[in-house]
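# after the sequence you'll find the predicted model.
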Amino acid sequence: MRSIPGNWRWRPNPLRRRSDLVEAWAGLAAVAITVVGAPAAGIAAGRAVDTTLRHAAATQRAQRHEVRAVVLPAARPRSGTIAPRSSDGQATSHTARISWKGADGKPHQALVTIVGRHTAGTTLPVWIDRDERPVDPPLDTATATSNAVAAGVGAAAALAALVMAARNLLGWRLLRRRLADWERAWSRIGQDWGRAGAGG
């Protein structure tokens, strides 16, 4: 049966150095933190982001409402009534003036950016804030969940990468120390190397 690579570092033997044991414990700690800590960090980050985004979404829904707005004729016939076409044939965004009736019963107008083909008189759903200004739609649950999942995965990956980087940095420093020790040892041995009767 073949032995596990690196297992020799755990067994007492005259060739084992103190740095070998340090490296073995560092590797074990890195694995433990990655296996246990990374998922825990991901779950904590995901929950925190999810709570924040859900609160933001609830606040936005409370402060915004949807109305039906009508696209008004453009000041110039060549702009605002039909979306220009991009080179691949897809409709692009353009600015148009819309009108809607506010909560106070009065008509309101604003310039907004819309996408697609919208001629004058077309009715569009538009989100309005408490000051009767067009705003973006409130954050939906699916978007909040996907962002929370992405944040959790990112946090877990970041912690795992940080742990592995620290483990590699420690290994690099231990290797440099070993090479320095070897250099000093060879310097001492080199003084008598090849001399007759050396070490006799």
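Ah, there it is.

# contacts, neighbours, all on C-alpha from now
Will do.

# so what's the residue count around the closest residue to residue 140 other than its chain neighbours?
Closest residue to residue 140 apart from its sequence neighbours, by Cα to Cα, 6 or more residues apart in numbering: residue 57 at 6.6 Å. Neighbour count for residue 57, taken as other Cα atoms under 10 Å: 19.

# second one coming, line it up with the first:
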Amino acid sequence: MRAVLGLRRWRHNPLRRRTDLVEAWVAFGALVLMLLAAPSIGWMSGAATDEAFGRTIRAQHEDRHRTHAQVVRLTTAPARLMYDPETSAERGSGRPVIAKWTAPDGSRHTETVRSAPATVRPGETFPVWTDRGGQLTQRPTDPTTARTHAVLAGLGVAALGALLVEAARRLVVRQLNRRRYARLDLAWAQAGPDWGRTGAGS
């Protein structure tokens, strides 16, 4: 808004300098870029991130399989919090147990599972995620979490674009001010030390 008012103020002002008009146009251009270009770039970045996450999730669902493991025996290790990096959230307390399960390819596995629910007992089952060979893996990324990351990425890119535009505007204004001060110094130098004295031609 200040950019638009600046253009109207300087357009027919007899005291207008060329640098004043340039500064007003630069401010107007920066405003347009912040309102149109930055959100557009942010939206495209968010859409690209969401598409990339979608491909990753589809690949994870193709490679990772949910099955049920049966507790063989408990271990003496204490219970701990289960942290899932795919969802960036703690999912309650868990404990290591010796468990067995059947892989998608039919092979049988008996290993230590370090994130079993804390309340399981020998003979009970709980869900685990494995790859096609039966090796334990993290569960696939939650689509809601992926969409949240995509939105945050888009907002971050839009904010960064707006900051870059503002930085460029400030740099241009700084150069314009230097030119104004240089011209003012030159005018004072041309006026000479007798400026304002009677009979000095002022």
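Perfect, thanks for sending it. Worth saying up front: this structure is predicted, and the values here are computed from it rather than measured.

# re earlier: what do we get in the second structure for the residue nearest to residue 140 of the first structure?
Alignment note: residue 57 of the first structure maps to residue 57 in the second structure; criterion TM-score structural alignment.

# my reading is that its match lies in a helix. Confirm?
Yes - using DSSP: H, G, I helix; E, B strand; the rest coil, the secondary structure at residue 57 of the second structure is a helix.

# the strands in the first structure, which residues?
For the first structure, applying DSSP state E gives strands covering 64-71, 93-101, 107-115, 123-129, 134-135.

# in the second structure, point out the residues matching the shortest one.
It refers to strand 134-135 of the first structure. Here strand 134-135 of the first structure aligns to the second structure at residues 136-137, judged by TM-score structural alignment.

# any idea how far the residue nearest to residue 140 of the first structure is from residue 131 of the first structure?
According to Cα to Cα, to the nearest Å, residue 57 of the first structure stands 18 Å off from residue 131 of the first structure.

# for residue 37 of the first structure, same thing?
Per Cα to Cα, residue 37 of the first structure is found 46 Å from residue 131 of the first structure.

# so the two - more neighbours on which side?
residue 37 (17 against 10).

# ok, now which ones touch residue 60 of the second structure?
For residue 60 of the second structure, the contacting residues are 140, 141, by Cα atoms under 8 Å, 6 or more residues apart in numbering.

# if I look at it, how far off is residue 128 of the second structure?
From residue 60 of the second structure across to residue 128 of the second structure, the span is 14 Å (Cα to Cα).

# doesn't residue 142 make contact with the residue nearest to residue 140 of the first structure?
No - with contacts defined as Cα atoms under 8 Å, residue 57 of the first structure does not count as touching residue 142, sitting 10.9 Å away.

# burial of the residue lying closest to residue 95 of the second structure once chain neighbours are set aside, as a residue count?
In this structure, residue 95 of the second structure finds its nearest non-sequential neighbour in residue 79, 4.3 Å apart by Cα to Cα, 6+ apart. When neighbours are counted by other Cα under 10 Å, residue 79 of the second structure registers 17.

# wait, residue 9 of the first structure sits on residue 20?
Yes - if you go by Cα under 8 Å, residue 9 of the first structure and residue 20 touch, sitting 5.8 Å apart.

# where's the residue nearest to residue 95 of the second structure relative to residue 73 of the second structure, distance?
15 Å.

# quick check: residue 177 of the second structure vs residue 197 of the second structure, distance?
Taking Cα to Cα as the measure, residue 177 of the second structure falls 30 Å from residue 197 of the second structure.

# more neighbours: the two, which one.
More crowded of residue 177 of the second structure and residue 197, by other Cα under 10 Å: residue 177, with 15 against 9.

# alignment lookup: the more buried one to the first structure.
In the first structure, residue 177 of the second structure lands on residue 175 (TM-score structural alignment).

# how about the helices in the second structure?
In the second structure, the helices defined using DSSP state H lie at 2-11, 18-32, 38-63, 143-191.

# quick one, the shortest one and helix 18-32 angle?
The one in question is helix 2-11 of the second structure. Comparing the axes of helix 2-11 of the second structure and helix 18-32 via axes from the mean of the first three to the mean of the last three Cα atoms, to 10 degrees yields an angle of 150 degrees.

# contacts for helix 2-11 of the second structure next, please.
For helix 2-11 of the second structure, contacts defined as Cα under 8 Å, 6+ apart pick out 16, 20, 21, 24, 25, 27, 28, 31.

# return the residues in contact with the third one.
Looking back up the chat, that one is residue 21 of the second structure. By Cα under 8 Å, 6+ apart, the residues touching residue 21 of the second structure are 7, 10, 11.

# export the helices of the second structure to CSV and tack on distance to residue 201 of the second structure?
Formatted as CSV, the helices of the second structure follow (distance: least, Cα to Cα, whole Å):
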stretch, distance to residue 201 of the second structure
helix 2-11, 31
helix 18-32, 28
helix 38-63, 55
helix 143-191, 10
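
# nearest to residue 109 of the second structure, of these?
For residue 109 of the second structure, the closest of those is helix 38-63, at 17.6 Å, according to Cα to Cα.

# how big's the offset between that closest one and the first structure?
With mean Cα distance after the TM-score superposition for the first structure, helix 38-63 of the second structure departs from the first structure by a mean of 1.1 Å once superposed.

# hmm, residue 130 and residue 64 of the second structure touching each other?
Yes - when contacts are counted by Cα under 8 Å, residue 64 of the second structure is listed as touching residue 130 (5.5 Å).
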